[in-house]
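Asks: no sequence for this one, just the structure:
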């Protein structure tokens, strides 16, 4: 997994195969290459590059449109290179108009990810579970989706259309927008932040058969935390758990630092941490030793 000399085998075709399988595909969030490797090593079949987590990890700030497309693509490239499983990446609004979307799609495709999602927010965007969002017109977003379809060079590169309009225009408008984005060529539909189980069920029922659907299980967000079995019953094909790894890492680091400050050394924390040798094995040191032996003069 994620070996230096073995790249992933057809990750885009693999992602489409997984989405067509029984039950929802689970995609835990990763915010950097290390967290992506941990997701893969835990046995998950796909990694989701979270924009929220990318912003927090790169600049230590909230997800309010502070990162450029270049910064997001660079992170996606590092994550895709670190794992062999398919990577789905947040591509925000496409970083501009339809012409910008063309370049965004091509850059993410060159970065090696298997798919992206594009959203219909006004730039600068906000995390989908924050207040104060605004959306562009549905026709403008449909044009951006058509541009994305035209821009991709690999037909297996997955294009997910996300609408944030439920919080702005209501659920009826969000469902209508999702239908129009499917007509524009989106492969998968993503209605962000329904706020009740009834709304979740409406999205699933009214968009059933239009395209595969994403459920965003945003940890602590505005959408009710329903069970994976229920998500499957409703017919969602892909479930994102975007920020749990980031929150877990934050809690672990904070606890470690509190102990260090109180006790002066980290000695009492070591039994709960990976060993030095265990961690270096986890990040691939045995492979480096093998390569050193292989290429030694």
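Replies: Perfect, thanks for sending it. Treat the numbers as computed from the prediction; the structure is a model and nothing was measured.
Asks: only C-alpha atoms from now on, for both contacts and neighbour counts.
Replies: Will do.
Asks: ranges for the strands of the stretch 101-250 of the chain?
Replies: With DSSP state E, counting those that start in this stretch as the criterion, the stretch 101-250 of the chain has strands at 115-119, 158-163, 188-191, 213-216, 238-241.
Asks: against that first model, consider the following:
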């Protein structure tokens, strides 16, 4: 049974390293395997992508704990790199927060974030958000820190208060969240590079996350630019979800209109490359190593050696 100590330690190293960590939200286990083979050092399991891939619905608090927990387990089982997890609001009162922490930690997640939105929450770049009193997330963060079984399971605070109350309120809340037990800080949806620099200057010794969402409220910046500003890691939450939706639409339109994939096949991976991504080579190697014929040959070699020694 995997104990995930390696993944948690590796995630800690990546977060506290001087070089910024570039991670991507993966909507499913296949995307996680592709990301790992592409060279990503960690991946992120988040509600926006999971709600779309699992339910075909927007990120509006419809996805429940059980569905998210199942997705976390699937993604963690598919890869050997660390998996960071979206904990939303903790799915209820403090006791539910404790359960969320224990379950995600046991499933193999390397860390989690908890946010201060009112449930049912919504994507951080959607209009119409509202947040709970600061004290409510402070209590949840204290509970989360006490509930974790490993100190290297990292906890991040997320505040969505910038949109409603401005940057100063978001910073003040984040200071209190850090004092309550958050190891890392995420201020959602700053509206300019200048605001991002203020956040980084305010928390020079605390790991900070930047959220780069296409067509979102925050200006898009390169990983290098974010590192220079002072962010510890950057996440791309929608890139794969939008790319998959685009690909689905292109392929299905051609199939519907022509009954073939002559045009879109040029953008597909090949049969052999797909099998590489899903690990067919490793599975075949395992079959060959432990097949009846291979085990018979191994036993025969052992028997011959025992005779020689006798």
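Replies: Okay, I see it. No experiment lies behind these values; they were computed from the predicted model shown.
Asks: picking up where we left off before, which one of the strands of the stretch 101-250 of structure 1 lies closest to residue 52 of structure 1?
Replies: When the strands of the stretch 101-250 of structure 1 are ranked by distance to residue 52 of structure 1, counting by C-alpha to C-alpha, first place goes to strand 238-241 at 11.7 Å.
Asks: what range does the closest one cover in structure 2?
Replies: With the alignment judged by TM-score structural alignment, the segment of structure 2 matched to strand 238-241 of structure 1 spans residues 233-236.
Asks: quick one, what contacts the aligned partner of residue 79 of structure 1 in structure 2?
Replies: Using TM-score structural alignment as the criterion, the counterpart of residue 79 of structure 1 in structure 2 is residue 75. The neighbours of residue 75 of structure 2, taking C-alpha atoms under 8 Å, 6 or more residues apart in numbering as the test, are 28-29, 32, 45, 83.
Asks: all helices for structure 2, in order.
Replies: 5-16, 29-38, 47-50, 65-78, 94-107, 134-147, 162-165, 167-180, 193-202, 223-229, 239-258, 271-277, 280-290, 292-309 (DSSP state H).
Asks: roughly how far does the most centrally placed residue in structure 2 sit from residue 122 of structure 2?
Replies: Central residue check for structure 2 by C-alpha atoms, centre = their mean: the C-alpha nearest the mean position is that of residue 44, 1.0 Å away. According to C-alpha to C-alpha, to the nearest Å, residue 44 of structure 2 and residue 122 of structure 2 sit 18 Å apart.
Asks: could you do residue 267 of structure 2 as well?
Replies: Relative to residue 122 of structure 2, residue 267 of structure 2 is positioned 33 Å away (C-alpha to C-alpha).
Asks: show me which of the two is the more surrounded one.
Replies: Each of residue 267 of structure 2 and residue 122 has its neighbours counted (other C-alpha atoms under 10 Å); residue 122 has more, 21 against 9.
Asks: which position in structure 1 pairs with the more buried one?
Replies: In structure 1, the residue equivalent to residue 122 of structure 2 is residue 126, according to TM-score structural alignment.
Asks: spit out the contact partners of that match.
Replies: The contact partners of residue 126 of structure 1, by C-alpha under 8 Å, 6+ apart, come to 63-65, 132-133.
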